[in-house]
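In: Here's my sequence, what's the structure:
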Amino acid sequence: MRTLLNPRMAGLDEDGNPIDGHEEAVLTVDERNRLHAKYGAPESAEEGDGPALPREAYDYLATGGLSACGGCQHTMVGARVTGEGAPSYRCPSPTDSAQSCGRVRMTAELLETALGEEVLAELMRPGVRDQLGQIQQDIRDEVARLRVHIQGANQRFTELGDLHGRGLLVKAAFLAAQKATKQDLKDSRSRLRLLEQIEGVDLGHVEDLVAWWNNAPQASRRALVALVVERVYVLPSGHGPHDPHERLNIVWRTKN
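Out: Got it, this is the predicted structure:
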């Protein structure tokens, strides 16, 4: 019963969401729910066993603004990995401050494997690697602009407070402007962190891209992806469930 009540027996992850690409299951979701309702969580087989502890944090390849929900366009986040749950990208549940849909999810293995293959294929197109130097310079220019913009945040907050203090902004307008300014600062910092990873990418000496990718640290892979990809939109599972490539809508820097 302990084994049968594992959500993976019904093709579900630890949060009860369907696992992408999990085509076969021992139980249907309804059967698993009925078993769980009747028997509940079984007693531990070993004295001292407790709830599953969080595993070591997974180093996601395409978070930090690089991936987005193909349904609502909101930035995807990496799910916290616990127990036997597989690392996955998910659109966060909607909140008062986040207009996300919370409906799109894809396992990290499927997304990152497909994305890596797409990136390598793009880099092998004739002329693409010749574009990388100009793309990096454009990114350096954007990094410089973002740093100036972030440094000016305190001045913008001060000016808002001054306008409110002089009665030129009613409280509701002041709070809305302050909230928007905080969100802009958060987004700008996230964008800066992503772009700063790209500045050191150098493929000039790399002849075998596939071998380089297979042996490179995750940080180097992430920087390469961010160099050629503006954003990758993850479509709902109904779009090509048997081929993860069909669920990725990639906006390329190299095709702008």
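In: going forward, measure contacts between C-alpha atoms and count neighbours the same way
Out: Will do.
In: Looks like residue 59 contacts residue 218 (just checking).
Out: Yes - if you go by Cα atoms under 8 Å, residue 59 and residue 218 touch, sitting 7.3 Å apart.
In: which residues in the stretch 1-150 of the chain form helices?
Out: Listed in chain order, the helices of the stretch 1-150 of the chain (DSSP state H, counting those that start in this stretch) span 29-39, 108-123, 128-151.
In: Can you point out the buried residues in the shortest one?
Out: Using 16 or more other Cα atoms under 10 Å as the test for burial, helix 29-39 gives 29, 32, 35-36.
In: cool, and the last one?
Out: When burial is assessed from 16+ other Cα under 10 Å, helix 128-151 yields the following buried residues: 132, 135-136, 139-140, 142-143, 146, 150.
In: Could you dump those into JSON lines and include distance to residue 55?
Out: Compiled in JSON lines, those are given as follows (distance: Cα to Cα, whole Å):
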{"residue": "132", "distance to residue 55": "37"}
{"residue": "135", "distance to residue 55": "37"}
{"residue": "136", "distance to residue 55": "36"}
{"residue": "139", "distance to residue 55": "35"}
{"residue": "140", "distance to residue 55": "36"}
{"residue": "142", "distance to residue 55": "36"}
{"residue": "143", "distance to residue 55": "34"}
{"residue": "146", "distance to residue 55": "35"}
{"residue": "150", "distance to residue 55": "34"}
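In: wait, which of those residues is closest to residue 223?
Out: residue 136 (11.1 Å; Cα to Cα).
In: Is it correct that that closest one is in contact with residue 199?
Out: Yes - between residue 136 and residue 199 a contact is recorded at 6.4 Å, counting by Cα under 8 Å.
In: Just send the helices of the stretch 1-150 of the chain back as CSV, with distance to residue 241 too.
Out: As requested, the helices of the stretch 1-150 of the chain are exported to CSV (distance: least, Cα to Cα, whole Å):
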stretch, distance to residue 241
helix 29-39, 18
helix 108-123, 11
helix 128-151, 30
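In: Any idea which of those gets closest to residue 243?
Out: Using Cα to Cα, the helices of the stretch 1-150 of the chain put helix 108-123 closest to residue 243, at 8.9 Å.
In: What are the contacting residues of that closest one?
Out: The contact list for helix 108-123, computed with Cα atoms under 8 Å, 6 or more residues apart in numbering, reads 20, 60-62, 86-89, 128-129, 209-210, 225, 228-229, 244-245, 248.
In: Ok, stretch 87-94 next?
Out: With Cα under 8 Å, 6+ apart, stretch 87-94 has contacts from 58, 68-69, 74-81, 100-109.
In: Now do the buried residues in whatever helix or strand residue 155 lives in.
Out: Assessed by DSSP states H and E, residue 155 sits inside helix 153-165. For helix 153-165, burial by neighbour count (16+ other Cα under 10 Å) applies to 160-161, 164.
In: same question, stretch 93-100
Out: By 16+ other Cα under 10 Å, the buried positions in stretch 93-100 come out as residue 100.
In: Proceed likewise with the subsequent sequence, for comparison:
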Amino acid sequence: MYGYASPGVLAPAEASALRNAVSRLFGEVSKDEGPQSEGEVVRRMNQEGLTTARGNPWRREVLHRLLTNPRIAGLDPSGEPIEGWGESVLTPAQFFRLDALFTERSSQRATPREPHEYLLTGGGATCGNCGTWMTGARVHSDAPPSYRCPPPTDSVKSCGSVRMNADRLEDPVAEQVLAELLKPGAQEHLEALQADVEAEVARLRQHIEGADARFASIGDLHGRGLMVESAFLAAQKANKDDLRLSRARLHYLEQMTDLPIGGVHDLVHWWNTAPHASKKALVLLEIEQVRVLPQQAGSNDPHGRIQIKWRQAVA
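Out: Next comes the predicted model:
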């Protein structure tokens, strides 16, 4: 959880970033600025080069979900202190005050539009200009859902110039995926891909489970004077970065492991009735990456803006 190195043990830089964000929400940073919205706070965080635990730019909904999690104040879901939790990012009083602020602001907002379930976020679609993962967004509240290359920040060198409406990207990709799966041998190929993913998931889980032992070994070497301070800090950072990337990769792969299509004969009918999570699992399993190219003048064919790199089974 962002803000913590482990349950009840703070990650100082992350905790400080969150406390500063909360101060901005309350308007306690500057009398001239006053209370800020979550969107304004997130824009400031991204401008300062801060990223989420997975290394992605901050989004309003991500910050909101984090700050409404009782564990941010060392509390359980019922609002009671967790025994033995240790330090917390926020005090319980701050958490309850923040909850009241969110409730008040929510009552003042118009009813939000139904959220779109994006098919290719999280690395499925990348910008054809700079290779950055595209995010799901609306240009404004009344606009249709779309994919866009996020604006550049100090930590993300994106171009921010490529955008495509979600239906114009997702529908052609789905058509091509289904066409591939109707070819002879497609079921066997899909089973091989699933086996590869399951094997990598098992390796990643084992690697993540060994993180505590690796951190303990580094600490032991440092404590015994066998590692200088600079090497100790560098090793800690390298292991923390590795753990963050491994968890992000595991989360990405786990979306593909629960795909109940064995024995399905009418794949088109299955697609039209399957839950979104299963459709996304199928697409991510078949496709390694979809490059979204910039709009060309005079062209209105969405297929011309899409380049699919198909996933190959390990020989």
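In: Can you pull the TM-score for these?
Out: TM-score for the superposed pair, counting by TM-score structural alignment, normalised by the length of structure 1: 0.68. Supporting figures: 206 aligned residues with a Cα RMSD of 3.0 Å.
In: Could you find the counterpart of residue 109 of structure 1 in structure 2?
Out: The equivalent of residue 109 of structure 1 in structure 2 is residue 167 (alignment by TM-score structural alignment).
In: okay, now that match: neighbour count?
Out: By other Cα atoms under 10 Å, the residues close to residue 167 of structure 2 number 16.
In: can you tell me how far it sits from residue 196 of structure 2?
Out: Using Cα to Cα, to the nearest Å, residue 167 of structure 2 is found at 30 Å from residue 196 of structure 2.
In: State the span of structure 1 onto which stretch 18-32 of structure 2 is aligned.
Out: Using TM-score structural alignment, stretch 18-32 of structure 2 finds no match anywhere in structure 1.
In: May I see the buried residues of the helix or strand that the helix holding residue 155 of structure 1 is followed by?
Out: Once helix 153-165 of structure 1 ends, the next helix or strand along the chain (criterion: DSSP H and E) is helix 171-196. By 16+ other Cα under 10 Å, the buried positions in helix 171-196 of structure 1 come out as 174, 178, 181, 185, 188-189, 191-192, 194-195.
In: Put together CSV for those residues, with distance to residue 50 of structure 1 on each row.
Out: Formatted as CSV, these follow (distance: Cα to Cα, whole Å):
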residue, distance to residue 50 of structure 1
174, 49
178, 44
181, 44
185, 41
188, 41
189, 39
191, 40
192, 41
194, 38
195, 42
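In: Can you pull up the most central residue in structure 1?
Out: Nearest residue to the geometric centre of structure 1 (Cα atoms, centre = their mean): residue 63, 3.1 Å.
In: Show me what that one aligns to in structure 2.
Out: Per TM-score structural alignment, residue 63 of structure 1 is aligned with residue 121.
In: thinking that match is in contact with residue 135, fair?
Out: Yes - with contacts counted by Cα under 8 Å, residue 121 of structure 2 reaches residue 135, the gap being 5.8 Å.
In: ok, the aligned residue in structure 2 for residue 124 of structure 1 to residue 188 of structure 2 distance?
Out: For residue 124 of structure 1, the aligned position in structure 2 is occupied by residue 182, per TM-score structural alignment. Separation of residue 182 of structure 2 from residue 188 of structure 2 (Cα to Cα): 12 Å.
In: likewise residue 14 of structure 2?
Out: From residue 14 of structure 2 to residue 188 of structure 2 the distance is 45 Å (Cα to Cα).
In: Give the residue farthest from the middle of structure 1.
Out: residue 166 (42.2 Å).
In: Quick check: buried residues in stretch 132-146 of structure 2?
Out: 132-138, 145-146.
In: now those in JSON lines, with distance to residue 42 of structure 2?
Out: Conversion of these to JSON lines gives the following (distance: Cα to Cα, whole Å):
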{"residue": "132", "distance to residue 42 of structure 2": "19"}
{"residue": "133", "distance to residue 42 of structure 2": "19"}
{"residue": "134", "distance to residue 42 of structure 2": "18"}
{"residue": "135", "distance to residue 42 of structure 2": "15"}
{"residue": "136", "distance to residue 42 of structure 2": "16"}
{"residue": "137", "distance to residue 42 of structure 2": "15"}
{"residue": "138", "distance to residue 42 of structure 2": "16"}
{"residue": "145", "distance to residue 42 of structure 2": "20"}
{"residue": "146", "distance to residue 42 of structure 2": "20"}
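In: Which ones among the residues you listed map onto strands?
Out: 135-137, 146 (DSSP state E).
In: Tabulate those in TSV, adding columns for distance to residue 172 of structure 2.
Out: As requested, those are exported to TSV (distance: Cα to Cα, whole Å):
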residue	distance to residue 172 of structure 2
135	18
136	17
137	19
146	14
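In: got a list of what residue 195 of structure 1 touches?
Out: Here residue 195 of structure 1 is in contact with 139-140, 143, 226 (Cα under 8 Å, 6+ apart).
In: would you list those residues in a markdown table and tack on distance to residue 214 of structure 1?
Out: Formatted as a markdown table, the contacts of residue 195 of structure 1 follow (distance: Cα to Cα, whole Å):
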| residue | distance to residue 214 of structure 1 |
| --- | --- |
| 139 | 26 |
| 140 | 27 |
| 143 | 29 |
| 226 | 17 |
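In: Pick the one among these closest to residue 52 of structure 1.
Out: For the contacts of residue 195 of structure 1, the nearest to residue 52 of structure 1 is residue 226 (34.0 Å; Cα to Cα).
In: what helix or strand is the closest one on?
Out: Assigned by DSSP H and E, residue 226 of structure 1 falls in helix 218-228.
In: In structure 2, point out the residues matching that helix.
Out: The aligned range for helix 218-228 of structure 1 is 276-286, by TM-score structural alignment.
In: Mean deviation, the matching stretch versus structure 1?
Out: If you overlay the two and look at stretch 276-286 of structure 2, the average distance to its match in structure 1 is 0.9 Å (mean Cα distance after the TM-score superposition for structure 1).
In: now stretch 239-250 of structure 2
Out: Mean deviation for stretch 239-250 of structure 2: 3.0 Å (mean Cα distance after the TM-score superposition for structure 1).
In: Not counting its neighbours along the chain, what's nearest the match of residue 124 of structure 1?
Out: Excluding the flanking residues, the one nearest residue 182 of structure 2 by Cα to Cα, 6 or more residues apart in numbering is residue 267, at 7.9 Å.
In: Aligned against structure 1, show me the partner of that neighbour.
Out: Match for residue 267 of structure 2 (TM-score structural alignment): residue 209.
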